[in-house]
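Engineer: A predicted structure for the sequence below; I have some questions about it.
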Amino acid sequence: MIPVRGFEGAKIAVLGLGRSGLATAKALEAGGAEALCWDDGAEARARAEAAGLTLHDLTRREAFQGVAALITSPGIPHLYPTTNPHIARAYAEGIPVDNDIGLFFASFGAGDWITFDEPPRVVAVTGSNGKSTTSALIHHVLSEAGKPVQLAGNIGRGVLDIDPPVNGEIVVLELSSYQTELARALTPDVAVFTNLSPDHLDRHGGPGGYFAAKRRLFAEGGPDRAVIGVDEPEGLFLAGQLAEGPGDDRVIRVSVEQKLSGPGWLVFARKGFLSESRKGRQVGSIDLRDIKGLPGAHNHQNACAAYAVCRTLGLSPKVIEAGFQSYPGLPHRSQIIAEKDGVTFVNDSKATNVDAALMALLAFRNIRWIVGGLQKDGGLEGLSEGLGHVAKAYVIGREAEAFARDLGDVEAEVCTTMETAVARAMAEAQPGDTVLLAPAAASFDQYDNFEKRGEDFMACVKAAL
């Protein structure tokens, strides 16, 4: 646990008692604060009370009297589409609002660092797609290289729930826009921007607000090194804002769509080969084509970002390549779950938006595509580049018929349920085909989350094999 500093003896309200909220309350109390906990859900309140935490009803008129700050869980809207009423009251009464990420960065360096020969460092990864894989890949490579490392944030443990760092340790954080947009402190040593595509637009008031939430990770604290994906205009803009000139190696530009050139620090992948260039000279390369845990161009982008981070942390290209080779992949992200009679089964349930699904379609050929769910803003037009890889689509979800119509000329069968879709895809699959779950949609019409959807897919495949 990372004890929260700066609130000794103060009353701090904690709103939202999920994983991060419970960890936040305990970390506040470990730092000497009095945590006053609330959640509008009775079940969450009961869990907190059973854990020995103090409940404090924020709906009462005098609820914020004597409260020094409100710490809110990232999933609770603090501005768009509408401000949560408890947060709105805190604003009205002049009470600072923060989240666990802000508390983490304000408290992380307050331990026994004066005794460390090599201070611990924080790597923070954000972006629309690939941040989980990039974070997990960095963690894996560092761990395989024998470095002390922890993985937390939007993946793994809550940021305040990690162990106090040891000498030279690296903490790798995956941070969503929900986490970066409100944090009052953001000071990573290395910050990564993978890419940007439309997502969570209602929460951020549009694409500008969404990008602004990501950009805060770089603008608020000024990381020592920034790894920036430059295949979208926003990444180019961000890299341009951070660099003092073309040769500024504090900014490492990353691409999978173009061969980068110039005097700066560059990492790019073309036709499956990763290349690192500094001062106009190639200084490292890796053949990514046969690395099973990193299939497709989207994973090659993740590999480029992870490679760049590991190089800044002192690892050699050979050590990084060895870590890539042993990387098993993350569940629900281009995860090969079975192979039988020449047919490969891939679970990419995390492909909850069009851009992520497109990357999955481009990574494979002869696809029996299981798709559908709660469609997001923007429609499905962005999938057109990958549809030539699709032999047939098997559409799931409560609105499967409407979803199928939006697929245009792709042959599509309305299946509605995962069990039916898997059965139909397996019945029609030929050797060389890939049965791919890449929904291009949210899961909430049928499942609690994308993990449950992916688990259902794996269970259906296992039962049918």
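Structural biologist: Nice, I can see it.
Engineer: C-alpha from now on. contacts and neighbour counts both.
Structural biologist: Will do.
Engineer: tell me which strands and helices the lengthiest helix in the chain is in contact with?
Structural biologist: Across the chain, the helix with the greatest residue count (assigned by DSSP state H) is helix 296-312. Contact analysis of helix 296-312 by 3 or more C-alpha pairs under 8 Å, 6 or more residues apart in numbering; DSSP states H and E lists helix 131-144, strand 225-229, strand 251-255, strand 265-270, helix 317-325, helix 354-363 as its packing neighbours.
Engineer: Repeat the analysis, applying 6 Å as the threshold.
Structural biologist: Counting by 3 or more C-alpha pairs under 6 Å, 6 or more residues apart in numbering; DSSP states H and E, the packing neighbours recorded for helix 296-312 are helix 131-144.
Engineer: Show residues contacting the helix it packs on.
Structural biologist: Counting by C-alpha atoms under 6 Å, 6 or more residues apart in numbering, the neighbours of helix 131-144 from elsewhere in the structure are 125, 174, 302, 306, 323.
Engineer: Buried residues in the longest helix of the chain, which are they?
Structural biologist: 296-310, 312 (16 or more other C-alpha atoms under 10 Å).
Engineer: How about residue 95: what's its closest non-neighbour residue?
Structural biologist: Counting by C-alpha to C-alpha, 6 or more residues apart in numbering, residue 69 is the residue found nearest to residue 95 once chain neighbours are left out, at 5.5 Å.
Engineer: here comes the other one, which I'd like you to weigh against the first:
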Amino acid sequence: MIPVTGYEGRVVGVLGLGRSGLAAARALEAGGARVLCWDDGEAARTRAEAQFFEIADLSRDGAWEAGLALLVVSPGIPALYPAPHPAVEQARARGVPVDNDVGLLFRALAASDFDDFDTPPRVVCVTGSNGKSTTTALIGHILETAHVPCQVGGNIGKGVLALDPIHDGDVLVLELSSYQIETARSLAPDVAVFLNLSDDHLDRHGGRGGYFAAKARLFELGAPERAVIGLDEPEGRALADRLRGRGMEGESPVVAISASRKLPDHEPAVTARKGFLAERRGGRQTASADLREMETLKGAHNHQNACAAWAACRALGLAPKVIEAGMRTFPGLAHRMERVAEREGVSFVNDSKATNADAAEKALLSYDRIRWIAGGVPKAGGIESLRPLFDRVACAYLIGEAAEDFAQTLGEIPHEFCGDLDSAVERAWAASGAGETILLSPACASFDQYPNFEARGDAFRARARRIAGLPEEDAPEAEAGAGPASETGSDQETTP
């Protein structure tokens, strides 16, 4: 845990008692604050009470009579769109600042004394619509293989304040969603990565412009020394343009990355074309790596992730050969194109983390003959954008709330209504043949049937392993409160 100081003897409200909320409450108490906790879900409040946290309804006037100095909001809770939570309205009406765990982390780091450290801690933050988790995990893996002390957290793994106390030379690698960035009052990464932008969570941000603005805060408020920017979308190119010339003595902090475009020679760049990664500086190639045999980094989307991780690790001072060696041993990410079983030439692939169409597109592009399990809580636009890939689908097995809408979009493409995931897996297996892939890539959130995408992926993995005759294995331990058990307790399950 990283204690949060500056509120000794003062009262702080924590709204939302999922993973990040409980970690923030502990960190504030460790720093000497009195913490009042609230969650709209009774189960989340009961869990918090069992851990001896003080519960008070922060949406009501009575709780505010304690004289709150700060309101800390968990990422899943809207602070503005589509409507502010009543507790947030209370804070703003009373002139009480609203912050989140990410803002508190950077404030804690700024207040810490690292004069005795030979190497001060550094922070790498990764954001974007798709690929954040893979890129964050890949950076962490490369650092570990290079024997650089690091911790990985944020929107993946531990909440940022649940990380271990900072030690000499530590690097914090944080995946940050737009939800986490938009509310943070302090942002100060040493290296920040922007991968891409696609339509997602637009109701939360008041449209695509608000969504991009939330992401851009990491770079404009945070002012990183190095900004690794994906230039494959217009927003990335616009962000890079804003940042150029903002470095020391007018030097641009931008390192451009792309898996599809030829980039100008006047600034540092890392690109991937035809399976080869190339780093360029001063108009000439300075390093390269062959990505073609890296099984866990297949596909153009993963090549973009590899470029981003390479650029971030180079900014931290790692040598090209060290980075390449780390990439070659990267085990991949659970729930992201994770091959979990095989039987009679049929592969079972868990891509439960694909909670929107753009993410599902990456998986559909990676296999030729697919028995596709899709559905859940639909996102805006549904699967319309995936029409060009329907010829890869032998049959779609539809589950959850989105089934009817997805069926209309699929039209004459073979599809079946399965209701739940277990039925979909069994029916896909019964119809499959050698060389086919049974792919869970839902293009939807899981909240209609599962608390989070991890639970959905674990259920798929367990069913696939039973079909393949493999022994049961322990599912990865779920983070407490990580799903939407309540309105305010949910740390978002997807990758906004």
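Structural biologist: That came through, no problem. Since the model is a prediction, treat every value here as computed from it, not as a measurement.
Engineer: Any idea what the TM-score comes out to?
Structural biologist: The TM-score (TM-score structural alignment, normalised by the length of structure 1) is 0.96; 465 aligned residues with a C-alpha RMSD of 1.8 Å.
Engineer: sorry, back to before: pick the one among the contacts of helix 131-144 of structure 1 closest to residue 26 of structure 1.
Structural biologist: Closest approach to residue 26 of structure 1 among the contacts of helix 131-144 of structure 1 (C-alpha to C-alpha): residue 174, at 21.4 Å.
Engineer: Just give the number of residues close to the aligned partner of that closest one in structure 2.
Structural biologist: With TM-score structural alignment as the criterion, the equivalent of residue 174 of structure 1 in structure 2 is residue 175. When neighbours are defined as other C-alpha atoms under 10 Å, residue 175 of structure 2 has 28 of them.
Engineer: State the distance from residue 175 of structure 2 to residue 359 of structure 2.
Structural biologist: Plainly put, residue 175 of structure 2 is 17 Å away from residue 359 of structure 2 if you go by C-alpha to C-alpha, to the nearest Å.
Engineer: what distance separates the start and the end of stretch 428-437 of structure 1?
Structural biologist: Taking C-alpha to C-alpha, the span from the opening residue of stretch 428-437 of structure 1 to its closing residue is 15 Å.
Engineer: For that stretch, give the aligned segment of structure 2 as residue numbers.
Structural biologist: Counting by TM-score structural alignment, stretch 428-437 of structure 1 falls onto residues 431-440 of structure 2.
Engineer: Give me the distance between the matching stretch and the centre of its chain.
Structural biologist: Taking C-alpha atoms, centre = their mean, to the nearest Å, the mean C-alpha location of stretch 431-440 of structure 2 is offset from the chain mean by 28 Å.
Engineer: thinking again about what came up before, nearest to residue 367 of structure 1, of the buried residues of helix 296-312 of structure 1?
Structural biologist: Scanning the buried residues of helix 296-312 of structure 1 for proximity to residue 367 of structure 1, where the rule is C-alpha to C-alpha, the winner is residue 296, at 13.8 Å.
Engineer: corresponding residue for the closest one in structure 2?
Structural biologist: Following TM-score structural alignment, the counterpart assigned to residue 296 of structure 1 within structure 2 is residue 299.
Engineer: Kindly provide the distance from the nearest residue to its match once chain neighbours are set aside to residue 352 of structure 2.
Structural biologist: Sequence neighbours aside, residue 366 is the residue nearest to residue 299 of structure 2 in space, at 6.6 Å (criterion: C-alpha to C-alpha, 6+ apart). The span separating residue 366 of structure 2 from residue 352 of structure 2 equals 15 Å under the rule C-alpha to C-alpha.
Engineer: Give me the more crowded residue out of the two.
Structural biologist: Residue environment comparison for residue 366 of structure 2 versus residue 352 gives the larger neighbour count to residue 352, 34 against 14, counting by other C-alpha under 10 Å.
Engineer: Quick one: map that one onto structure 1.
Structural biologist: Going residue by residue (TM-score structural alignment), residue 352 of structure 2 aligns to residue 349.
Engineer: got the contact list for the longest helix of structure 1?
Structural biologist: Contact partners of helix 296-312 of structure 1, identified using C-alpha under 6 Å, 6+ apart, comprise 134, 138, 256, 267, 359, 363.
Engineer: mind listing what the counterpart of residue 270 of structure 2 in structure 1 touches?
Structural biologist: By TM-score structural alignment, residue 270 of structure 2 lines up with residue 267 in structure 1. Shown here is residue 267 of structure 1, whose contacts under the criterion C-alpha under 6 Å, 6+ apart are 254, 275-276, 304.
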